[in-house]
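Q: Got a predicted model here, sequence first, then my questions.
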Amino acid sequence: MPYALNNGIRIHYHVEGHGPALMMMHGWSDSLEDWHDHGYVDAMKSSYQMMVVDARGHGRSDKPHAPEAYAMDTMVSDMLAVLDQLGIDQTAYMGHSMGARMGYSLASIAPERITAFILGSSAPDNDRPYRYHRRARRLGYGMERYLAGVESRYGRMEPEDHRERFLANDALALSALTTAIGNSPGLESLLPNMDTPVLIYAGSEDVIHPYAQKAAESGPTASFVSLTGLDHDAAFKRSDMVVPHVEKFLASTGQ
């Protein structure tokens, strides 16, 4: 299992396929395994060298419990450590939800390393930080209690293996990360000044949809795809709907 080391923190990743480089970052509480489970790796590995990464606090990466360990510039430095270990100067980047938020930070800190951005189910603003702080407090009681609250509103998480994987998360690590996200600044001014191609997408039933669309409309190099009928989670799980847009976009950038 390959790891990149960043200031004492181990970041776990896999490399799959052959072709132009494409780094992929999952969402909050997920792991690199989700790119496999939802079909992205099988669909794209014949065309791209895919670097699927476990964000710190997730999967097999290290899981510190201090919020300062999850500052966005630190999370970005984890991704750069993976690229440096692999000897890759530039890559396209794809992120879902939290992974897309990390992508916005990557664009602000190291834009020279990225040839194109695909940012799903997220927006660069942070106008409601209290949501993250409230979630962080609930996580302090443990994953089982947190999930019980979620399932009381939305029903039982399925399939069962994904539910078990969710419960296996380190609650204190996720709480620290969530606190850090709530404390991170918004990046609304980023897209209007970017010259790197950007594809932003969101499910039409996702509450983030209008914010993601507004962000795309603010960027001269950004385009937006609305995935009809999909909510936040489905816009990640339905790789059959997402991948064609990603491949068309990357082809338009020469990748």
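A: Cool, got the structure.
Q: can we go C-alpha only for contacts and neighbour counts from here?
A: OK.
Q: residue closest to the middle of the protein?
A: By CA atoms, centre = their mean, the chain has its centre lying nearest to residue 99, at 1.3 Å.
Q: Residue 146 versus the residue of the chain most remote from its centre, what's the distance?
A: Most distant from the centre of the chain: residue 152, at 25.9 Å, with distances by CA atoms, centre = their mean. To residue 146, residue 152 is 10 Å away according to CA to CA, to the nearest Å.
Q: Which elements pack onto the helix or strand harbouring residue 85?
A: Here residue 85, judged by DSSP states H and E, is contained in helix 72-86. If you count contacts as 3 or more CA pairs under 8 Å, 6 or more residues apart in numbering; DSSP states H and E, helix 72-86 packs onto strand 3-6, strand 9-16, helix 98-109.
Q: okay, now residue 228: neighbour count?
A: When neighbours are defined as other CA atoms under 10 Å, residue 228 has 12 of them.
Q: Excluding chain neighbours, what is closest to it?
A: residue 204 (5.1 Å; CA to CA, 6 or more residues apart in numbering).
Q: With residue 82 instead?
A: Going by CA to CA, 6+ apart, residue 82 has residue 4 as its nearest residue, at 5.4 Å.
Q: I'd assumed residue 80 was in contact with that neighbour.
A: No. Between residue 4 and residue 80 there is no contact under CA atoms under 8 Å: 9.5 Å.
Q: so how far is stretch 207-222 off the chain centroid?
A: Offset of stretch 207-222 from its chain centre (CA atoms, centre = their mean, to the nearest Å): 17 Å.
Q: List the contacts of the residue lying closest to residue 45 once chain neighbours are set aside.
A: Using CA to CA, 6+ apart and skipping the chain neighbours, the partner closest in space to residue 45 is residue 17 (4.1 Å). The contact partners of residue 17, by CA atoms under 8 Å, 6 or more residues apart in numbering, come to 44, 45, 46, 47, 48, 49, 50.
Q: Second structure follows, compare the two:
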Amino acid sequence: MRATTRNPTDGTEIAYEVSGSGDPLLLVHGSGLSKGTWRGLGYLRDLERDFTVIAVDLRGHGRSGKPHDAASYQPEAFIADVFAVLDATGLGPVHFVGYSIGARIGLRIAAANPERLRTLTTIGGSFEAMTDKIALTFFPTWREALDTGGMDAFVEAWGAHRGQAIDASTALAFRQNDPVALRAYFDGIEAAEPLGLDGAAAITVPTLLLAGTDDPDRFRQSREAAKRMATASFFELIGQDHSSSLLPVDEVCDLIRTYVELQGAA
């Protein structure tokens, strides 16, 4: 089932889809991607065998509304979007699975609204400030690429910076974005106040933190957070960097499924 709802505060339309059966599990994608990324990679096919899977398009992405002002991309707006989807579906509390910015949103919800979550899985997540992180994650001249050449220029410059072409599914997701909205989104999340280690340490929701061994900042932060949190486990994804942290799909899905089952048995 594909549907939309609206953020009750600013009216931004949020697209989502629901499939499968079982306990509810919410998938929240990373920057520049969409709910279609989970289907393209095979996450939906795997997870919907055991869960009722809700996949959401973050504001500024996919089929959701795309505001052109940075102020629209603050943590409280993303959280309200997620709650609007959960309220519209009547599903919850959920097992939350978030990648990159999706993980950041999940950590904030776990800290402030733990009653909304059964478990939290973060993939390539962080609690630190995003200041200057877009340039490190993508490439230094990302603003110029978006402003002058749009999404095609962004994807091409990103691939050149990495020394290899961006994989087809990721490139397709990025090319479908609105460059003005994506610029506003990046500016907005870079300016947001971070949750911080103390905020992450206060989380009591059972949490699985996953990070690639070649993603040094998120690896360090995820391991550090797991040590400080009351109920958390850290697992390293051998040989993966930030861009490849969702791979291999079967391994990550098995980790999610096993962790959820363990928490249910506890």
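A: Happy to help now that I have it. Note that the structure is predicted; figures quoted are calculated from it, not measured.
Q: Mind telling me what residue 244 of the first structure corresponds to in the second structure?
A: Counting by TM-score structural alignment, residue 244 of the first structure corresponds to residue 254 in the second structure.
Q: what secondary structure does its match sit in?
A: Here residue 254 of the second structure is recorded as helix under DSSP: H, G, I helix; E, B strand; the rest coil.
Q: In the second structure, spot the helix with the most residues.
A: Assignment by DSSP state H gives helix 142-162 as the longest helix of the second structure.
Q: in what helix or strand does the equivalent of residue 61 of the second structure over in the first structure lie?
A: Applying TM-score structural alignment, one finds that residue 61 of the second structure aligns to residue 58 in the first structure. Using DSSP H and E, residue 58 of the first structure falls within no helix or strand.
Q: quick one: residue 58 of the first structure and residue 29 touch, right?
A: Yes. With contacts counted by CA under 8 Å, residue 58 of the first structure reaches residue 29, the gap being 6.5 Å.
Q: residues shared between the contacts of these two?
A: The contact lists of residue 58 of the first structure and residue 29 share residue 169, where a contact means CA under 8 Å, 6+ apart.
Q: in the superposed pair, what's the mean gap between stretch 79-86 of the second structure and the first structure?
A: Once fitted to the first structure, stretch 79-86 of the second structure is off its aligned match by 0.3 Å on average (mean CA distance after the TM-score superposition for the first structure).
Q: and for that stretch, what are the contacting residues?
A: 4-9, 14, 16, 56, 58-59, 92, 105, 109.
Q: mind redoing it with 6 Å?
A: Contacts with stretch 79-86 of the second structure, where a contact means CA atoms under 6 Å, 6 or more residues apart in numbering, come from residue 7.
Q: which residues in the first structure does it align to?
A: Under the criterion TM-score structural alignment, stretch 79-86 of the second structure matches residues 76-83.
Q: How about stretch 186-194 of the second structure?
A: So stretch 186-194 of the second structure sits over residues 178-186 in the first structure, by TM-score structural alignment.
Q: buried set for stretch 102-120 of the second structure?
A: Neighbour-count burial for stretch 102-120 of the second structure flags 102-111, 114, 116-120 (criterion: 16 or more other CA atoms under 10 Å).
Q: out of these, who's nearest residue 88 of the second structure?
A: residue 116 (13.9 Å; CA to CA).
Q: if I look at the closest one, how far off is residue 203 of the second structure?
A: 13 Å.
Q: got a list of what the counterpart of the residue nearest to residue 228 of the first structure in the second structure touches?
A: Under the alignment defined by TM-score structural alignment, residue 204 of the first structure corresponds to residue 213 in the second structure. Residue 213 of the second structure sits next to 237, 238, 239, 240 when contact means CA under 6 Å, 6+ apart.
Q: Let me see the ranges of the strands in the stretch 101-250 of the first structure.
A: Using DSSP state E, counting those that start in this stretch, the strands of the stretch 101-250 of the first structure run over 114-120, 198-203, 222-227.
Q: Dump the ones you listed to a markdown table, plus distance to residue 156 of the first structure.
A: Output for the strands of the stretch 101-250 of the first structure, formatted as a markdown table (distance: least, CA to CA, whole Å):
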| stretch | distance to residue 156 of the first structure |
| --- | --- |
| strand 114-120 | 24 |
| strand 198-203 | 21 |
| strand 222-227 | 24 |
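Q: ok, now which ones touch the counterpart of residue 19 of the first structure in the second structure?
A: Under the alignment (TM-score structural alignment), residue 19 of the first structure maps onto residue 22 of the second structure. Contacts for residue 22 of the second structure were tallied using CA under 6 Å, 6+ apart; they are 50, 51, 52.
Q: The second structure: which residue goes with residue 102 of the first structure?
A: Match for residue 102 of the first structure (TM-score structural alignment): residue 105.
Q: nearest spatial neighbour of the match of residue 61 of the second structure, skipping sequence neighbours?
A: Here the residue nearest residue 58 of the first structure, using CA to CA, 6+ apart, is residue 31, at 5.9 Å.
Q: what about that neighbour, how many residues close to it?
A: Neighbour tally, residue 31 of the first structure, other CA under 10 Å: 26.
Q: which residues touch the aligned residue in the second structure for it?
A: Under the alignment (TM-score structural alignment), residue 31 of the first structure pairs with residue 34 of the second structure. Applying CA under 6 Å, 6+ apart to residue 34 of the second structure gives the contacts 57, 61, 62.
Q: what about the last one, how many residues close to it?
A: This points to residue 62 of the second structure. Neighbours of residue 62 of the second structure (other CA under 10 Å): 24.
Q: Number of residues surrounding the aligned partner of residue 168 of the first structure in the second structure?
A: By TM-score structural alignment, residue 168 of the first structure lines up with residue 176 in the second structure. Counted by other CA under 10 Å, the residues lying close to residue 176 of the second structure total 16.
Q: returning to what we had before: what comes up buried for the helix holding residue 85 of the first structure?
A: Neighbour-count burial for helix 72-86 of the first structure [16+ other CA under 10 Å]: 72, 73, 75, 76, 77, 78, 79, 80, 81, 82, 83.
Q: moving C-terminal of it, what's the next helix or strand?
A: Next along the chain from helix 72-86 of the first structure, counting by DSSP H and E, comes strand 91-96.
Q: post-alignment, that following strand versus the second structure, mean distance?
A: Mean for strand 91-96 of the first structure is 0.6 Å (mean CA distance after the TM-score superposition for the first structure).
Q: Okay then, goodbye and thanks.
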